[in-house]
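Asks: predicted model follows, preceded by the sequence.
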Amino acid sequence: MNYQQTLDYLFSSLPMYQRVGNVAFKKDLTNTLKLCEAVKNPQHKFKSIHVAGTNGKGSSSHMLASIFQSAGYKVGLYTSPHLKSFTERIRINGSPIPEQNVVDFVARIQPTIDEIHPSFFEMTVTMAFDYFAEAQVDIAIIEVGLGGRLDSTNIIIPELSLITNIGFDHMDMLGNTLQEIAFEKAGVIKRNIPVVIGESQSETTPVFTERAKEMNSELIFADQEPLNTANYSLDLPGTYQAKNIKGVLAAVNVLRNKGWKISEEALIHGLANVSTQTGLKGRWQILSEAPLTVCDTGHNKEAFDYIIPQIESCSFEKLYMVLGFVNDKKLDTLIPRLPAQAEFIFCEAKVPRAMKLERIEELTSPFHLKADFVQDVNEAIALAKSKATKNDMIYIGGSTFVVAEIEAL
């Protein structure tokens, strides 16, 4: 098979959570362990940092990767989902995995895939681990896909675990309370391995404290540490990154104490060059200046609690919001948070999990918004551009998949 045929095989034969939802979520680690066994257990052959959390885990993972790159290390980075190309998920020093490596890996492991029928994510995690082990990376930053305890990535023994925060997302799989969700995320805390919690929350602190005690793990709450974030300039402009950077700085302090050589110069350079060194996209990304056009992959209530004040801090005459959602989003709690003066254009991403346009119309109608409904993401953006003047603002988001379909990204 060539690269395209390989991708077609993976997308068609393996259930993919991003596309089909929780039927693809396997609540145990058996398949991942079997896949890794088939390629000689690469998860034991490199050092790693494990990053979990509801919001900010992707940005934090990219920040850590950039810092280690600036410090001169060979750095693996595994994140999900991808925006444009499957190869974005697996990088070394910012460069995506070559397409030929994807083809070769799938050919090698296909008998095991056909035998156990893993999920798309289980296979991708194994591919990343195999690639990092083969390349002999100095360290790999591994972002959790969903939850933590039963996530496919949770077969590594990292140098450090980082949990950014806990919010209400994926409740159909992780639980209906912050305590239940925190319990799942706390599953990444390993025996005798330090853990940094990015944000203290009254509901979740006891969960993390108990798990860390049980695992004999050093526990650090980043927002309670004397960290001076003013010394660092970050090339990711979202105001919500202020919380993420605290967790990252606390993690760097722990890693320095463990013997990792990260100079202050490397820390400053790494944080100032995250997007250029690691290829991070879709985090308060400015697509054009006149009209100011911004996209962001933030897609839950907690994310919008930061995004909306940031929108309102911008200077514009009129605000246009191009939004689409996945079908498990609770719009009745999200819509009242959106800026009342905005004009909305709702759309539907081309994935099975996308909330249908008719459903969005039904759920938003009680709020009497000024809204258009346009099926295609880029046609919705074009409509916003046709209405906007150079003094207006266009915001595009609501779902990772809406952002992924932006042609100008």
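Replies: It's in. Numbers count the residues shown, from 1 in each chain.
Asks: CA only for contacts and neighbour counts going forward, please
Replies: Will do.
Asks: which residue comes closest to Cys116 once chain neighbours are left out?
Replies: In this structure residue 116 is Ile, not Cys. Asn31 (7.0 Å; CA to CA, 6 or more residues apart in numbering).
Asks: wait, is the one you found part of a strand?
Replies: No. Counting by DSSP: H, G, I helix; E, B strand; the rest coil, Asn31 falls outside a strand, being helix.
Asks: surely it touches Glu115?
Replies: No. Asn31 lies out of contact with Glu115 (CA atoms under 8 Å); the separation is 10.4 Å.
Asks: more neighbours, these two?
Replies: Asn31 (20 against 8; other CA atoms under 10 Å).
Asks: what about the more buried one, distance to His117?
Replies: Look at Asn31 and His117: by CA to CA, to the nearest Å, they are 8 Å apart.
Asks: mind listing what Thr177 touches?
Replies: Shown in contact with Thr177 (CA atoms under 8 Å, 6 or more residues apart in numbering): Phe168.
Asks: one more pass at 7 Å, please.
Replies: With contact set as CA atoms under 7 Å, 6 or more residues apart in numbering, Thr177 has no partners.
Asks: find the nearest non-adjacent residue to Ser95, please.
Replies: Thr278 is the one closest to Ser95 (CA to CA, 6+ apart), at 7.5 Å.
Asks: now the helices for the stretch 51-200 of the chain?
Replies: 57-70, 99-116, 120-135, 171-174, 178-185 (DSSP state H, counting those that start in this stretch).
Asks: would you turn those into a markdown table with distance to Ala38?
Replies: What follows is the helices of the stretch 51-200 of the chain, written out as a markdown table (distance: least, CA to CA, whole Å):
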| stretch | distance to Ala38 |
| --- | --- |
| helix 57-70 | 28 |
| helix 99-116 | 7 |
| helix 120-135 | 10 |
| helix 171-174 | 29 |
| helix 178-185 | 27 |
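Asks: looking at those, which is closest to Ala384?
Replies: Using CA to CA as the measure, helix 57-70 is the one of those that comes nearest Ala384, at 27.9 Å.
Asks: which parts of the stretch 301-409 of the chain are helices?
Replies: 301-312, 331-334, 357-364, 377-387, 400-404.
Asks: okay, buried residues for the third one please.
Replies: It refers to helix 357-364. Leu357, Ile360, Thr364 (16 or more other CA atoms under 10 Å).
Asks: residues near Asn257, how many?
Replies: 10.
Asks: putting a second one here so we can go through both:
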Amino acid sequence: MPESTLPNAQSPLSVWLRYLKKLHTSVIALGLDRAAAVAYKGKLIKPASKVITVAGTNGKGSTCAIIEAILLQAGYSTGVYSSPHLIRYNERVRICGEELNDGRHTEAFAAIESLRGDISLSLFEFGTLAALWLFIDNNVDVVILEVGLGGRLDATNIVDHDVSVITSLAIDHVDWLGDNIEMIGFEKAGIFRANKPAVCGEPEPPASVAAHANDIGAQLYQVGYQFDYQKDGEVWHWQCSTFKFINLPIPHLPLPNAATALMVLNLSELNVTNECVVAGLSSVTLAGRMQFISKFPVVLLDVAHNPHSAAYLATQVAALKQKNSVKVHAIVAMLQDKNIAATLREMKAIVNVWYPASLSEPRAATASTLASHLSKGVMCYDSPTDAFYAAEAASNGMSDIIIVFGSFYTVGEITNFLSKRE
């Protein structure tokens, strides 16, 4: 793009995003040097007095949202950075629980553009730096960063953070993180910091997690050892060696992530009361994660896209199915680099009717590829929207369950379709 046509702070957000996508040679470019150089130049390394960084295969967004909800109840101003988004880029940054308008993002992009000089940045690196700039500009009390990919070499790892978190561990992104759980554990544990707390919510982590914590002198807090939780009917209890919560409300997000979030808050040295925890857990939601958007029929959106997350989704849907004795209709569209066979296998026991669909993304698997892992005679659809129309027409509107899963792209398309239809 010629110098005269470079976007500025007043340029539309869509213009900036097109520019940033062309700025770097590859979409994914792991490594800290580029982003760190710009961050140090712009004094972005410590964006708040308290910073929490959250890594993991699944559950990162939910854990961030739970921490955010409780801290907002406690009166703290918060900044959350997460990815990917479902519909709008603006979803990636929240200040005190709210998205920012386009103008604030373009202002931040212009600031980073002026800082970077001739340093080439990927879209994710640029967006991460812009988010840090926004947090500092808004003077938030606590920043919560969701790691994009892995941990050790992810752009979020340039930040000087106070508490590190691993939510869960499973094999995913094998092209970037390795094809065995020990390698993946090491990459995620790369966010740990010497002499600072590191929380692990994976019940059976690979040895590489504890080994890395020990090597660098991080203080590891492991679920089942330093903290634990129990579901007790319609409530749950949480405890560590110094504190406990009893009779907590069960949130709309996965309980293991809530338990991990409470340990993070316990170690953060922030002032959080029992009342704040109860209020936060009762109110927290996150788009695309166990998101119920209709009752007749029940429509459930979840971005589950690997075997680990699909297994959790299947458990939750099975409980709903058992209560209501209904049919489950599943719209699924996935990216081709995911473990399609194992992910669909986790869902087969609870799905009655399948609607495999193609996505317009270049990395997407075709509907016929998905169908090859299902029973013979399954009809294929050109898009999740087409599949959704078919599921609506075939379902019993008063009792059946329609679930949409497989990718952020899948859930994003249906979310966008439904919002426009309403």
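Replies: Arrived safely, thanks for sending. These numbers were taken from a predicted model, which means no experiment stands behind them.
Asks: between the buried residues of helix 357-364 of structure 1, which is nearest Gly175 of structure 1?
Replies: Ile360 (24.7 Å).
Asks: gap between the closest residue to the closest one other than its chain neighbours and Ser12 of structure 1?
Replies: Leaving aside its sequence neighbours, Ile360 of structure 1 sits nearest to Phe346 (CA to CA, 6+ apart; 7.5 Å). Phe346 of structure 1 is 28 Å from Ser12 of structure 1, where distance means CA to CA.
Asks: kindly report the same for Ser70 of structure 1.
Replies: In terms of CA to CA, Ser70 of structure 1 sits 39 Å off from Ser12 of structure 1.
Asks: of the two, which one has the most company?
Replies: Ser70 (24 against 11).
Asks: hang on, the earlier thing: contacts only, for the residue nearest to Ser95 of structure 1.
Replies: His62, Ser66, Asn93, Gly94.
Asks: what about 8 Å?
Replies: So Thr278 of structure 1 contacts His62, Ala65, Ser66, Asn93, Gly94, Ser95 (CA under 8 Å, 6+ apart).
Asks: with neighbour count and distance to Lys243 of structure 1 added, can I get those in a markdown table?
Replies: Below are the contacts of Thr278 of structure 1 laid out as a markdown table (neighbours: other CA atoms under 10 Å; distance: CA to CA, whole Å):
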| residue | neighbour count | distance to Lys243 of structure 1 |
| --- | --- | --- |
| His62 | 27 | 15 |
| Ala65 | 32 | 17 |
| Ser66 | 30 | 17 |
| Asn93 | 21 | 25 |
| Gly94 | 23 | 24 |
| Ser95 | 15 | 27 |
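Asks: could you export these as TSV, including distance to Phe129 of structure 1?
Replies: Below are the contacts of Thr278 of structure 1 laid out as TSV (distance: CA to CA, whole Å):
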residue	distance to Phe129 of structure 1
His62	17
Ala65	16
Ser66	19
Asn93	15
Gly94	16
Ser95	16
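Asks: Ile66 of structure 2 -> structure 1?
Replies: Alignment note (TM-score structural alignment): Ile66 of structure 2 maps to Met63 of structure 1.
Asks: which of the helices of the stretch 301-409 of structure 1 sits most buried?
Replies: helix 400-404 (a mean of 25; mean count of other CA atoms under 10 Å).
Asks: quick one: residues in contact with that one.
Replies: Contacts for helix 400-404 of structure 1 (CA under 8 Å, 6+ apart): 82-84, 282, 295-299, 323-325, 348-351, 377, 396-397, 409.
Asks: which ChimeraX command selects the buried ones in those?
Replies: Provided next is the ChimeraX selection string for whichever of the contacts of helix 400-404 of structure 1 are buried by 16+ other CA under 10 Å:
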select :82,83,282,295,296,297,298,299,323,324,325,348,349,350,377,396,397
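Asks: just the ones in strands from the contacts of helix 400-404 of structure 1, please.
Replies: Within the contacts of helix 400-404 of structure 1, membership in strands is found for Cys295, Leu323, Ile396, Gly397, as judged by DSSP state E.
Asks: once you drop chain neighbours, what's closest to the counterpart of Ile112 of structure 2 in structure 1?
Replies: Matched by TM-score structural alignment, Ile112 of structure 2 corresponds to Ile109 in structure 1. Leaving aside its sequence neighbours, Ile109 of structure 1 sits nearest to Ala38 (CA to CA, 6+ apart; 7.1 Å).
Asks: ok, Val326 of structure 2 next?
Replies: Asp400 (5.2 Å).
Asks: ok, how many other residues are close to the one you found?
Replies: So Asp400 of structure 2, with other CA under 10 Å, has 22 neighbours.
Asks: wait, it sits on Pro297?
Replies: Yes. With contact defined as CA under 8 Å, Asp400 of structure 2 counts as touching Pro297 (5.4 Å).
Asks: list the residues that contact the spatially most central residue of structure 2.
Replies: In structure 2, the C-alpha nearest the mean C-alpha coordinate belongs to Gly61, at 3.2 Å (CA atoms, centre = their mean). Gly61 of structure 2 makes contacts with Ser82, Glu146, Leu286, as judged by CA under 8 Å, 6+ apart.
Asks: could you redo the last one with a cut-off of 10 Å?
Replies: 54-55, 80-84, 145-147, 167, 253, 257, 286-287, 289 (CA atoms under 10 Å, 6 or more residues apart in numbering).
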